[in-house]
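# quick one: sequence and predicted model below, then my questions.
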Amino acid sequence: MAKLAFLGLGVMGAPMAGHLKAAGHDVTVFNRTRSKAGDWVARHGGAWAETPRQAAEGAEFVLCCVGNDDDLRQVCLGPDGAFAGMQPGAIFVDHTTVSAAVTRELARAARDLGLGYVDAPVSGGQAGAENGQLSVMCGGSGADFDAAAPVIDAYARICRRMGDVGAGQITKMCNQIAIAGLVQALSESLAFAKKSGLEVEKVVEVISQGAAGSWQMANRHKTMDAGQFDHGFAVDWMRKDLAICLAAADEVGASLPVTALVDQFYKDVQRMGGGRWDTSSLIARLG
């Protein structure tokens, strides 16, 4: 078992760190809100640290799941950052969904210090984190990935190396692009069924067994029909991710017209006060 640090105890990070502790690893956690770190230790054991640097000292792997590019820089860099506490040969594993640009920037900084770096964004949402059933898409050297994969397996349904540093983030963008268009199509389908006088449950029972079936349909149609969105992945975070997708598309000359449109639909949801609603709330703007 390894000595680990885990930085960020939000709805994803807290259960992920819990799975690592349950697997027998020696885990020290850090969270900007100290009470969350204390609560986590009270529930799982292990220890908590005042700074990312203190959490990272002596760790073989430092794992991280925070909010955005700026959050990631903050926990990695500076005198209190994780990199300052890590020993040469240790590996930083980032589960945050961030830009490929900041990933490459931090990977260079890590490499200059003799550290390994794996970008490893996840898909599967809060339920996937709690159940240890996340899809993990990784970028980094083969050696760093091979070392980190057995640790990541504590909460992964599948964990794959997609290429060099940044490839994991690009793969996560592919994931978000696919979800955005799918949720909009599902929203239109369910709204159309209701306005046509059909029972949504019966419609879904039939069409989910054919080519229209999807995870979103199976897991979100009931709450969408009921107008319940106080769960899952927040619209604010989805807009953050789609902004990364659209910026990266401009860099490589890719066209994402549906993604750009759905991003504006999510902006409508934010204006409705739904920034913290689940992404399935796209149906709310259809009336």
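Right, received. Where do you want to start?
# switch to C-alpha atoms for all contacts and neighbour counts from now on
Will do.
# please, which helix or strand holds Ile158?
strand 156-163 (DSSP states H and E).
# contacting residues around that strand?
Strand 156-163 has contacts (CA atoms under 8 Å, 6 or more residues apart in numbering) with 132-142, 145, 149, 152-153, 168, 171.
# buried stuff in that strand?
156, 159-163 (16 or more other CA atoms under 10 Å).
# try stretch 215-234
Neighbour count says stretch 215-234 has 217, 220-221, 224-225, 229, 232-234 buried, by 16+ other CA under 10 Å.
# now the buried residues of strand 156-163 as TSV including distance to Leu77?
Formatted as TSV, the buried residues of strand 156-163 follow (distance: CA to CA, whole Å):
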residue	distance to Leu77
Ala156	27
Cys159	27
Arg160	27
Arg161	25
Met162	26
Gly163	25
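# picking that back up, out of the buried residues of stretch 215-234, which are inside helices?
Of the buried residues of stretch 215-234, the ones assigned to helices by DSSP state H are 217, 220-221, 224-225.
# so for Arg32, what's the nearest residue that isn't a sequence neighbour?
Nearest non-adjacent residue to Arg32, counting by CA to CA, 6 or more residues apart in numbering: Gly8, 7.5 Å away.
# any idea how far Asp39 is from that neighbour?
Plainly put, Gly8 is 13 Å away from Asp39 if you go by CA to CA, to the nearest Å.
# Asp164: what's it in contact with?
139-141.
# buried among the contacts of strand 156-163? Make that a ChimeraX selection.
Selection of the buried residues among these in ChimeraX, burial being defined by 16+ other CA under 10 Å:
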select :132,133,134,135,136,137,138,139,140,145,149,152,153,168,171
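# second structure follows, compare the two:
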Amino acid sequence: MKLAFLGLGVMGFPMAGHLKERGGHDVTVYNRTIARAEAWARRHGGAMAATPAAAAADADIVFACVGNDDDLRAVTTGEGGAFAGMKPGAVFVDHTTASAEVARELHARAREIGLGFVDAPVSGGQSGAENGVLGVMCGGDEDVYAKVEPVIAHYARACKLMGPVGSGQLTKMVNQICIAGLVQGLAEGIHFARKAGLDLERVMSVISKGAAQSWQMENRWKTMDEGKFDFGFAVDWMRKDLGICLAAARDSGARLPVTALVDQFYAEVQAMGGRRWDTSSLLARLDR
């Protein structure tokens, strides 16, 4: 298939690579910082374009993974946006973690001009993208989703249609709400174990085999104990995501007291200089 990928950050760069290497598809990429697109093209042998519209020209599916709602609007309906270059019947797949509102807005616009649209945020972090084992939660029409699912499979361990457009973003909010509480709980557990004089490695070797086990525990407790946070999913990104969750909760009447509290804890980490630290840096504010 002829594909385009817009946004080559820590997630998009390897995802686009899997489409080319694993899938064998004809991939054209676009990135706001052109050097990043040039690096991708050198590594994977694909093409690059100067605008989203040029990248999307004649593509069967256009993928995007950018920063936020405004970035997404810029690469779709802004000047030189992808929607202007896409052929009728093509599908736009958005992997950005954004609001459900912008997904519905762009879906409506896409339908007006004869395009398909799927909101498809991902979970699994940079390592999941690099290893091609992401979880992808999608919102869209069943027939449109059926066209893109086999292609998404090149970098996904799990991909599922959650409901109509916007449902993927709402599911990603559930994901982030759960992670926020888990990481805070893990940080407090490690902090308590240290203060109690316990051997943390022994503690984790036992509790990670029981009901307390989580991906965060398995993959983060050692780096947390070592005070290493200069990697992974940045605090700035998590605060962006939690802001989306809290706004959606206000609209729906859902109550998220723990999420709101953890969001403020992340604000403290930002104030400590940890804007780009991994989300596991919640421990750092307890260790001050």
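Received it, and whenever you're ready, just let me know what you need. On a predicted model such as this, the values are computed, not experimentally measured, just so you know.
# ok so, going back, more neighbours: Gly8 and Asp39 of structure 1, which one.
Using other CA atoms under 10 Å as the criterion, Gly8 of structure 1 and Asp39 rank with Gly8 on top: 29 against 12.
# list the contacts for the more buried one?
14, 29-32, 64-66.
# that older thread, which of the contacts of Asp164 of structure 1 line up with contacts in structure 2?
Counting by both residues aligned by TM-score structural alignment, their matches' CA atoms under 8 Å, structure 2 reproduces these contacts from the contacts of Asp164 of structure 1: 139-141.
# in strands, which of these fall?
Among these, the members found in strands (DSSP state E) are Gly139.
# and the kept ones among the contacts of Asp164 of structure 1, which is closest to Lys240 of structure 1?
Closest to Lys240 of structure 1 out of these is Gly139 (20.5 Å), distances taken as CA to CA.
# mind jotting down where the strands sit in the stretch 1-150 of structure 2?
Listed in chain order, the strands of the stretch 1-150 of structure 2 (DSSP state E, counting those that start in this stretch) span 2-6, 26-30, 47-48, 61-64, 91-94, 116-119, 122-123, 134-139.
# deepest in the core, which of those strands is it.
Most buried of the strands of the stretch 1-150 of structure 2, by mean neighbour count (mean count of other CA atoms under 10 Å): strand 116-119, with a mean of 29.
# and whichever helix in structure 2 runs longest, how far from structure 1 on average?
Longest helix in structure 2, counting residues (DSSP H): helix 167-195. Here the mean offset of helix 167-195 of structure 2 against structure 1 after fitting is 0.2 Å, by mean CA distance after the TM-score superposition for structure 1.
# the next helix or strand after that helix vs structure 1 - mean distance after superposition?
Counting by DSSP H and E, the element after helix 167-195 of structure 2 in chain order, helix or strand, is helix 200-207. In this overlay with structure 1, the average offset of helix 200-207 of structure 2 from its partner residues is 0.7 Å by mean CA distance after the TM-score superposition for structure 1.
# in helix 200-207 of structure 2, what counts as buried?
200, 204.
# what angle do that helix and helix 167-195 make?
130 degrees (axes from the mean of the first three to the mean of the last three CA atoms, to 10 degrees).
# packing partners for helix 200-207 of structure 2?
helix 167-195 (3 or more CA pairs under 8 Å, 6 or more residues apart in numbering; DSSP states H and E).
# buried residues in the helix it packs on?
167-173, 176-177, 179-180, 182-187, 189-191.
# now it, how far from the centre of its chain.
Taking the mean of its C-alpha atoms, helix 167-195 of structure 2 sits 16 Å from the chain's own mean (CA atoms, centre = their mean, to the nearest Å).
# middle-most residue in structure 1, spatially?
Val122 (4.6 Å; CA atoms, centre = their mean).
# which residues touch that one?
Residues near Val122 of structure 1 by CA under 8 Å, 6+ apart: 95-97, 134-137, 172.
# that older thread, now render the contacts of Gly8 of structure 1 as JSON lines, adding distance to Gly85 of structure 1.
Output for the contacts of Gly8 of structure 1, formatted as JSON lines (distance: CA to CA, whole Å):
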{"residue": "Ala14", "distance to Gly85 of structure 1": "22"}
{"residue": "Val29", "distance to Gly85 of structure 1": "14"}
{"residue": "Phe30", "distance to Gly85 of structure 1": "13"}
{"residue": "Asn31", "distance to Gly85 of structure 1": "16"}
{"residue": "Arg32", "distance to Gly85 of structure 1": "17"}
{"residue": "Cys64", "distance to Gly85 of structure 1": "14"}
{"residue": "Cys65", "distance to Gly85 of structure 1": "18"}
{"residue": "Val66", "distance to Gly85 of structure 1": "18"}
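# closest to Ala243 of structure 1 among the residues you listed?
For the contacts of Gly8 of structure 1, the minimum distance to Ala243 of structure 1 (CA to CA) is 17.1 Å, reached by Val66.
# who's in contact with that closest one?
7-10, 13, 72, 95-96.
# contacts only, for Ala49 of structure 1.
28-30, 55.
# quick one: which of these is nearest to Tyr266 of structure 1?
For the contacts of Ala49 of structure 1, the nearest to Tyr266 of structure 1 is Phe30 (31.7 Å; CA to CA).
# is it correct that that closest one is in contact with Thr51?
Yes: applying CA atoms under 8 Å as the test, Phe30 of structure 1 and Thr51 come out as touching, 6.5 Å apart.
# quick revisit: most neighbours of all the contacts of Val66 of structure 1, which one?
Top of these by neighbour count (other CA under 10 Å): Leu7, with 31 neighbours.
# ok, now which ones touch it?
Residues near Leu7 of structure 1 by CA under 8 Å, 6+ apart: 13, 29-31, 52, 55, 62-66, 75.
# now do Leu242 of structure 1
Listed by CA under 8 Å, 6+ apart, the contact set of Leu242 of structure 1 reads 173, 176-177, 259-260, 263.
# please report how far Ala103 of structure 2 lies from Leu8 of structure 2.
Ala103 of structure 2 is 20 Å from Leu8 of structure 2, where distance means CA to CA.
# touching stretch 202-216 of structure 2 from outside, list them.
For stretch 202-216 of structure 2, contacts defined as CA under 8 Å, 6+ apart pick out 182-183, 186, 193, 217-218.
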